[in-house]
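Visitor: How does the following fold in three dimensions:
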Amino acid sequence: MHSAASAIESLTQLSKSPSVSRLAAAFADAGYELALVGGPVRDAFLGHEVHDLDFTTNALPDDIIRVVEPIAEAHWDIGRDFGTIGAQIAGEKVEITTYRADQYDGKTRKPVVAFGDSLEEDLTRRDFRVNAMAVRLPELVLVDPSGGVEDLMAGILRAPKSAEVSFTEDPLRMMRAARFSSQLGFQLDEETEWAMTEFASSIENISAERVNEELCKLLLTDKPRAGIELLVRTGIASYVLPEIPALRLEVDEHHHHKDVYEHSLTVLEQAIDLEKERHPGEPADLTLRLAALLHDIGKPATRQLESGGAVSFHHHDLVGAKLSVKRMKALRFDKETTQNVARLIELHLRFFGYSDAAWSDSAVRRYARDAGDLLERLHILTRADVTTRNKRKADRLSFAYDDLENRIKELSEAEEMAAVRPDLNGEEIMAILGIPAGREVGEAYNYLLNVRLDEGPIGADLARERLLAWWANR
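Guide: So this is what the prediction gives:
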């Protein structure tokens, strides 16, 4: 955490930025209060770069629009009924929300919206003390009614009110607790974690879309493991993502296998490290992280205890792919992400065995072709899936995958494998065979595509001969 002096300096510089200074002056001139609130204030104290400027005011939504209209390039309703107006000022997007004094019915997340007239009251209804701080503008006066600065210094997450009241009002805050534990590296106090455990089932009152949003934010943090472990430990994961706690398989005294739950979290961590190493500065890859976390969820359903103490998980890749589709549909993930995660899970075992027997060029081509646009993600997932403590085995697998990547690259450069096509197209096949468009053309095309994958380019003349021979022997 930065010193208070450093935080004040950061907030002072922020208040002088064109967007903040114009906004503060406009509200002051109109006779309204304005404060920078929540995340930006927290991040200034933590020494983090400040993003997503959120403001709160005693002005009502129509009044907010009236104040920002003369100074904004654009403004829009984010949720007028909930008091939030968005605007772009000096090229920066901001959100301004009327003080809230909501009441909850205890059954749904939807509050009975009530606008308040006090900044302190607004802050005490927020999720955690570290997010319940504000800086009045333009005076630059810190308002911290619940002790958020002290919690920042201690690295603790707890609610401004009691955790029981907070989570009963809005169960989604339990998911936010998991996200912030990872994002900030903070621990929950005892009461807060108890309340998460006690009220875990109330997360079912929250829409799948909102749960999805918080789960994705958690997975996109630099270190999501702590948040996932918290969700599992408190029982919330049993409602949100039950396949993860199910990975904690019992191990009897005669059959031994690695802890699949711990292995999956390690694979996630290693995938993130590789993602950053191979693609520095690029946005976090949600698809890769979901695939890493879920890649072994087929194991509980496929576990077989073999004679001699061995444990097998035959076809857990295929079973896991199907389970991932079911879960991601329930969580309202989009179709493309769902399909890509399932495909990565389905393919994640293909590589193993490469180090024992060299693949033919045909097998290498098929590996790359089957992965398609997911090839780089598959490279990372497969490498991350090696969690053995046996250094000799880990090195052997790493060297083998280095070799496979090099062979894919060489074949791709030599044959432009990314755009592999048969040596004859569909129209040429129809002309040579004298057949109309239909199923048989597709079969012929696939035959020539397999020839191409097995043998590389053979040229149009030889492809014509092979096509006619195949057609005659069908």
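
Visitor: rest of the way, CA atoms for contacts and neighbours
Guide: Will do.

Visitor: How about the contacts made by residue 171?
Guide: By CA atoms under 8 Å, 6 or more residues apart in numbering, the contact list for residue 171 reads 109, 199, 202, 203, 205, 206.

Visitor: In this structure the fifth one contacts residue 107, no?
Guide: Going back to what we said before, that points to residue 205. Yes: using CA atoms under 8 Å, residue 205 is in contact with residue 107, at 7.4 Å.

Visitor: how close does residue 88 get to residue 33?
Guide: As for residue 88, its distance to residue 33 is 20 Å (criterion: CA to CA, to the nearest Å).

Visitor: can you check residue 2 too?
Guide: Residue 2 is 28 Å from residue 33, by CA to CA.

Visitor: more crowded one of these two?
Guide: The residue with more neighbours, out of residue 2 and residue 33, is residue 33; 19 against 15, by other CA atoms under 10 Å.

Visitor: Next one: that one from residue 61, what distance?
Guide: Distance from residue 33 to residue 61, by CA to CA: 13 Å.

Visitor: Do you have the helices of the stretch 101-250 of the chain handy? List them.
Guide: Taking DSSP state H, counting those that start in this stretch as the test, the helices found in the stretch 101-250 of the chain are 119-124, 148-154, 163-169, 172-184, 190-198, 208-219, 225-234, 237-240.

Visitor: Could you look over these and pick the most buried one?
Guide: Highest mean neighbour count among those (mean count of other CA atoms under 10 Å): helix 172-184, with a mean of 24.

Visitor: thought residue 12 was touching residue 140?
Guide: Yes: when contacts are counted by CA under 8 Å, residue 12 is listed as touching residue 140 (7.3 Å).

Visitor: got the contact list for residue 67?
Guide: 26, 27, 30.

Visitor: now swap in residue 284 and tell me
Guide: Residues near residue 284 by CA under 8 Å, 6+ apart: 220, 275.

Visitor: And this one, please, so the two structures can be compared:
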Amino acid sequence: MQSVAESLDRLGTLAKTPTVDRLARAFAAAGYELSLVGGPVRDALLGRDVHDLDFTTDARPDDILGVVRPIADAVWDIGRAFGTIGARFGDDTVEITTYRSDSYDGATRKPEVQFGDTLDGDLLRRDFTVNALALRVPEVRLVDPSGGVEDLLARRITTPSSPEVSFGDDPLRMMRAARFAAQLGFVVDEETREAMADMAGRIGIVSAERVRDELTKLLQADDPRPGVELLVDSGLADHVLPEVPALRLEVDEHHHHKDVYQHSLTVLDQAIGYEKERHPGTPPDLVLRIAALLHDIGKPATRRFEPGGAVSFYHHDVVGAKLAKKRLTALRFDKATIDSVARLIELHLRFFGYSDAHWTDSAVRRYVRDAGGELERLHMLTRADVTTRNRRKADRLGFAYDDLEQRIAELKAQEELDAVRPDLDGEQVMRLLGLKPGREVGQALAFLLELRLDEGPLGEEEATRRLLAWWESR
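Guide: Below you'll find the model as predicted:
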């Protein structure tokens, strides 16, 4: 955290930005309180960039609309029943919410919406002390009823009320604790961790979509590992992503294998490193990160103890791809994400055959074809999957993958490998063989594609000759 003077300067600067200043003056003129609240205040104090502008006020929703409509570029009231009005001022999108003092029935995480009358009361019902901060405007006064600044200085995550009450009100806050541990690099205090462990089963009342959204934000953090570890250690992962804690396979003195859970976390770390190295400044690659975390989830189901103390995990790539697809579907991820993650997991072992025996051009073409649009991610995942401490082995695998990528680049230049297709299309096949659309046309195209993969481009004349000869041989 910055020095106190620097932090106060940041708050003063934030309060004077055009959008904040305009809203502050308008609400004051109408006789209402207005405060920036939560994330923007926390981030300003930490010296982080402020992106969202969230406000709270004693004005009721209709009164908020009355103040905002004349001065905003656009206004929407989709959250009006919950006291929230959205508005746009130039490039800034803001949300303004009436003070809340909600109550919960304990059966769901949906509160009975009740508007409050005080800023302190609103802040004390929030998730964590570091988010229970407000900046009163236009007077620029920091309001901190629960010691949030002290927790910021200590880099600590805890709740304004007792964690049992807070998590009982909204169990999703337990996942948020893990997310903030990842995003902020803070440590969750012991009492809060104990409450998470005791109440982990309560996450079951939260919708899959909300769990997915929190998990997504966690994995997109700059360093998601502490958050993942907290999910596992608290028992939350047993309910939302059970395949990850299942990776903690027992290792006995007779059968030795790598700690699959720690290996997977290391692969996640290394995949993020490759992502940042190859695509600096781009948004986090959620597909790559999920695939890295889940790439070995097929191992518990496929573990076999072999004679001599060896352990095998045959076909864990295929089994893992199926398990990942099932879990991500349950979490309501979109089909494109599910398919991409499953494909990466299914293919993540393919390269290791290359490191053992030199591939033909045909094998390289098939590798590219099977990876399709996931080739770049597969490069990063495969490299990240090398976590051996044996430097000679690591170097050998690294050099082998360098060689494979070089060969792919050369073949691409020669053959436009990104779009490997038969030398003849379906219309040409039907015309040459006198066929109508159907299974036989597909078989002919599959034959031509195999030729293309095995031998490279043949040209239309040679492809026609080979097709006719194949057809005649049938």
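
Visitor: Mark which of the contacts of residue 171 of the first structure are buried, thanks.
Guide: Neighbour-count burial (16 or more other CA atoms under 10 Å) applied to those gives 109, 199, 202, 203, 206.

Visitor: In strands, which of the residues you listed appear?
Guide: The strands, defined by DSSP state E, take in nothing from these.

Visitor: Closest one to residue 187 of the first structure out of the residues you listed, please.
Guide: residue 199 (18.6 Å; CA to CA).

Visitor: My read is that that closest one contacts residue 167, right?
Guide: Yes: counting by CA under 8 Å, residue 199 of the first structure touches residue 167, with 7.4 Å between them.

Visitor: show me the contacts for residue 334 of the first structure.
Guide: Counted by CA under 8 Å, 6+ apart, residue 334 of the first structure has zero contacts.

Visitor: corresponding residue for it in the second structure?
Guide: Counting by TM-score structural alignment, residue 334 of the first structure corresponds to residue 334 in the second structure.

Visitor: In the first structure, mark out all the strands, start to finish.
Guide: Using DSSP E, strands in the first structure cover 34-37, 53-57, 74-79, 84-89, 92-98, 134-137, 141-143, 156-157, 187-188, 304-305, 311-312.

Visitor: measure residue 6 of the first structure to residue 44 of the first structure for me?
Guide: 8 Å.

Visitor: neighbour count winner among the two?
Guide: More crowded of residue 6 of the first structure and residue 44, by other CA under 10 Å: residue 44, with 22 against 15.

Visitor: Might one say that that one is in contact with residue 50?
Guide: Yes: using CA under 8 Å as the test, residue 44 of the first structure is close enough to residue 50 to be in contact (6.5 Å).

Visitor: before we move on, the earlier item: with mean neighbour count and distance to residue 443 of the first structure as added columns, please give the strands of the first structure in JSON lines.
Guide: Listed next are the strands of the first structure as JSON lines, based on neighbours: other CA atoms under 10 Å; distance: least, CA to CA, whole Å:
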{"stretch": "strand 34-37", "mean neighbour count": "26", "distance to residue 443 of the first structure": "63"}
{"stretch": "strand 53-57", "mean neighbour count": "23", "distance to residue 443 of the first structure": "58"}
{"stretch": "strand 74-79", "mean neighbour count": "14", "distance to residue 443 of the first structure": "53"}
{"stretch": "strand 84-89", "mean neighbour count": "21", "distance to residue 443 of the first structure": "55"}
{"stretch": "strand 92-98", "mean neighbour count": "21", "distance to residue 443 of the first structure": "54"}
{"stretch": "strand 134-137", "mean neighbour count": "23", "distance to residue 443 of the first structure": "67"}
{"stretch": "strand 141-143", "mean neighbour count": "15", "distance to residue 443 of the first structure": "72"}
{"stretch": "strand 156-157", "mean neighbour count": "23", "distance to residue 443 of the first structure": "61"}
{"stretch": "strand 187-188", "mean neighbour count": "20", "distance to residue 443 of the first structure": "59"}
{"stretch": "strand 304-305", "mean neighbour count": "14", "distance to residue 443 of the first structure": "39"}
{"stretch": "strand 311-312", "mean neighbour count": "15", "distance to residue 443 of the first structure": "37"}
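
Visitor: Out of the ones you listed, which gets nearest to residue 258 of the first structure?
Guide: Closest to residue 258 of the first structure of the strands of the first structure, according to CA to CA: strand 311-312, at 9.9 Å.

Visitor: Who are the packing partners of the closest one?
Guide: strand 304-305 (3 or more CA pairs under 8 Å, 6 or more residues apart in numbering; DSSP states H and E).
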